[in-house]
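**Q** model this:
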Amino acid sequence: MNNPATISFTLQGRERSARWSSANDVPPPPRIVTVDDALGADEAYRLAAAGTGMLFTGDYHNARQLLGAIARRIPDGSKAKPKRNAAVPTTAERFYKYRQARTQRARVLAMLLVPVEPGPLVALRRAPDVSKAWLNAFGPVAEPTVVSLQELLGAIGAQQWRATGLHVPALGAKIHPHYGTFAPVRGEYLDLVARAELPGTSRAFDIGTGTGVLAAILAQRGVGQVIGTDSQSRAVDCANATLEELGLSGGARAIVQDMFPAGRADVVVCNPPWLPGTPQTLLDYAVYDPKSAMLRAFLKGLPAHLSEGGQGWLVISDLAERLGLRTREQLLGWIEEAGLVVCGRDDTVPSHGRAADPTDPFHAERSAEVTSLWKLEAR
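**A** Model prediction:
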């Protein structure tokens, strides 16, 4: 558990305390009240919107229904009427408002809490066995603990993903993403790496390896030594498990490292988060890159880690450009400032459901999105 805070609350007239658990490092609510099956949805939403945590003590399935009822009461902001004579917002402004609404929604939903006892087990009537999901997501429970139901459900869902696995056509095999590690559900960017001509097969680096899927593709293509790096230990554990399950761990491994490992490589691939923005959850770190920091760090450090004739492969979408969050000129400027030249580019279009969903508030931008593998060489 990342947050060792202790919370206090009153239960059956007695002061109690428990450990606060949040893998996302969300602080506990400043005020917590105990509630049960008698709590109505309107009152629950009022408390949650005011930032009051509600520790549920009734039936587990009722708690899930209450969470859904709270979610239905949260305004999504999409139906708000613009003020008279107000300027038409830019796409970037609309996206920022959308993100703010999503963040507020997450904060409200996080106010419904459930107790967890050593075992681990959820201390509610009719609660399912969550021990495997909990241990894989949060670790052992040695004392009474409280967690948001929303985060617990995320851990349960992640365990289902891990057990079932995700088939990756570019690998011809399944991988099993761990909790907090982004599942590569968008296969088009994997195909770009799988078909790009390799400048050499001695050594490759995969920066920000995540599940290890790109490292696995490079190893499967015959690169003799592949090193994946990630700043998150849970991602490194997942990547090494992926490589071992695929029988590739003899020549490929992942290590805990922020950006580049020591040495140089024929291929240095990076699929950074595609959108500038502040991550709010573990999974957000695979989507949002504050001020494009990882992208810029990759470009700046790349020349010092390329072998003679080696290439950097930047795998990135132009969605940030279409949303007005970054320009193509900025990207090309960062490439030039790093002492790099573009020696090739391979483009593809997305095949995921959101690109074809006309109800998505950013359907126009998503449907026009292009994902590219930029081949970069040192000048």
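**Q** C-alpha only now, for contacts and for neighbours.
**A** OK.
**Q** So the spatially closest residue to residue 173 that is not a sequence neighbour: helix, strand or coil?
**A** Among residues not flanking residue 173 along the chain, residue 167 sits closest, at 5.6 Å (C-alpha to C-alpha, 6 or more residues apart in numbering). Look at residue 167: counting by DSSP: H, G, I helix; E, B strand; the rest coil, its state is strand.
**Q** which residues in the stretch 1-150 of the chain form strands?
**A** Taking DSSP state E, counting those that start in this stretch to define them, one finds strands in the stretch 1-150 of the chain at 6-11, 14-20, 31-35, 52-56, 112-117, 121-122, 145-148.
**Q** could you say what helices and strands the fifth one packs with?
**A** Yep, that's strand 112-117 we're talking about. strand 52-56, strand 121-122, strand 145-148, helix 149-164 (3 or more C-alpha pairs under 8 Å, 6 or more residues apart in numbering; DSSP states H and E).
**Q** Adding mean neighbour count and distance to residue 366, write those out as a markdown table.
**A** Shown next, in a markdown table, are the helices and strands packed on strand 112-117 (neighbours: other C-alpha atoms under 10 Å; distance: least, C-alpha to C-alpha, whole Å):
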| stretch | mean neighbour count | distance to residue 366 |
| --- | --- | --- |
| strand 52-56 | 24 | 36 |
| strand 121-122 | 20 | 40 |
| strand 145-148 | 23 | 32 |
| helix 149-164 | 18 | 25 |
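**Q** run this one through as well so I can compare:
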Amino acid sequence: MGMPRRSVSYTDPDFVPYMIVAAIGAICILTALISVIVQLKVSITERDQNRVPAGDPWDARTLEWSIAAPPPEYNFAIIPQVQERDDFADAKITGRAYQSSEDAYEDITLPKNTAVGFIVCVLSGIWMFAAVWWIWWLLVFTTTAIILTVIWWSFDIDNERVIPADEVRKDHEAWLSLVHSITPVDRDQEYAPANQAMPRPSWRAKMTQPDMHLHPGLNLLPHPEMDDEETGTTIFGFWVFLMSDLVLFGVMFGIYITMIGATAGGPGPKELFNFTSLGLQTGVLLLSSLTAGMASLALKYNLGLSRLRFWLFITLLLGLTFLTLEVFDFKSMIDQGGGPTRSGYLSAFFGIVPLHGLHVSMGCLWLVILLLQISRFGLVTKVKTRLIRFALFWHFLDLIWVGMFSIVYFGGWIYG
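**A** The predicted structure follows:
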């Protein structure tokens, strides 16, 4: 019949793992909610000192950063004509950014504000409450109210307003004047109060100076032996490789799900899995993703070789710790008679989980090679691109492990 609801305690010990997972999920949701509240408070109380009038605080590449922050209600005063893949970056390079033309402005038509959406939302919430608790009179009332509200709104023919082109031009040119008056800042000042969302080099210099980065996370141009186009092609190719690897893991997940009940009378997930060890493995691997991210930030913000090496070395130690715990788990399973040849289920298990472990092993080897190359060559462009590809690979393995824990281990424990 499933787990009973609204009970203080449960006598069936089979419910305990579910309750632990539910409690962890509730803590995660609470943490996320608290972070949203903190962000909302900071946004309100510190909005004046955190304003970025020009709208481009991070030397961005795409068009949503080419307007004011916060944006006007109509977003773009002039509809952008996209010419390149990352048009805003190209516009800053060629001098097309932050320009205007008298004949480029047009009247903008916007819908008028209405409370209909809010009213229907509130009534729908009441409707669902009434449906759950079988309060029929309230269900009929809210259904009727929703229908009548929509009908009433449909009779409001005059539901649009027009912003004249002259008003659009006046507001846009005032914003452009503000942008032109802002002093550009360097990348190391991104988090400083001086950053008013105008990166250096400025539009006035047409952004042709060596400071311009098409790949700002890599800081390539001090080492011009590989141009930006080649770097973009290399990283894109690595993304294609990761997607092909994802297909491989998808096939292995499918095989595992198909074989989940094929234990042939041998031990299954409930007899073999050690969730304490699995929890440690998960924590270690997720923590290694954080340290890999810290290494990427050290690379992006030029925080020095020592800090970069430190975070990469910690990532390596965490990866090796994960592999050690996993090997001990495999040995324990085999000692209990759960080897890969015992059943179809265990063949599928030892097909997918060690495959992920092999990827982690190759990642650790890659990391050792990168540390040696950093010591030998320094942060030349090719080493930088390899570092960013390693970070993508490592985060990809973390995502695969989340799916593996959810499907292979937890799903196997439930359905096996």
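**Q** so what number do they get for TM-score?
**A** For this chain pair, the superposition-based TM-score is 0.26 by TM-score structural alignment, normalised by the length of the first structure; 147 aligned residues with a C-alpha RMSD of 6.2 Å.
**Q** May I see the strands of the stretch 1-150 of the first structure organised as TSV, with distance to residue 69 of the first structure added?
**A** TSV is the format used below for these (distance: least, C-alpha to C-alpha, whole Å):
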stretch	distance to residue 69 of the first structure
strand 6-11	24
strand 14-20	24
strand 31-35	15
strand 52-56	14
strand 112-117	12
strand 121-122	21
strand 145-148	16
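**Q** closest one to residue 64 of the first structure among those strands?
**A** strand 112-117 (9.4 Å; C-alpha to C-alpha).
**Q** relative orientation of the closest one and strand 52-56 in degrees?
**A** 50 degrees (axes from the mean of the first three to the mean of the last three C-alpha atoms, to 10 degrees).
**Q** so strand 112-117 of the first structure versus helix 149-164, what angle?
**A** Going by the same axes, to 10 degrees, strand 112-117 of the first structure makes 60 degrees with helix 149-164.
**Q** Also compute the angle for strand 112-117 of the first structure relative to strand 14-20, please.
**A** Going by the same axes, to 10 degrees, strand 112-117 of the first structure makes 90 degrees with strand 14-20.
**Q** Next, the angle from strand 112-117 of the first structure to strand 31-35.
**A** 80 degrees.
**Q** Can you list the buried residues in the one helix or strand residue 299 of the first structure maps to?
**A** According to DSSP states H and E, residue 299 of the first structure maps onto helix 293-301. Within helix 293-301 of the first structure, the residues scored as buried using 16 or more other C-alpha atoms under 10 Å are 294, 295, 296, 298, 299, 300.
**Q** closest to residue 160 of the first structure among those residues?
**A** Of those, the one sitting nearest to residue 160 of the first structure (C-alpha to C-alpha) turns out to be residue 294, at 30.2 Å.
**Q** any idea how far residue 306 of the first structure is from the closest one?
**A** The gap separating residue 294 of the first structure from residue 306 of the first structure is 18 Å, by C-alpha to C-alpha, to the nearest Å.
**Q** Over to residue 60 of the first structure?
**A** Distance of residue 60 of the first structure to residue 306 of the first structure, computed by C-alpha to C-alpha: 54 Å.
**Q** thinking again about what came up before, residue contacts, the residue nearest to residue 173 of the first structure?
**A** 173, 174, 175 (C-alpha atoms under 8 Å, 6 or more residues apart in numbering).
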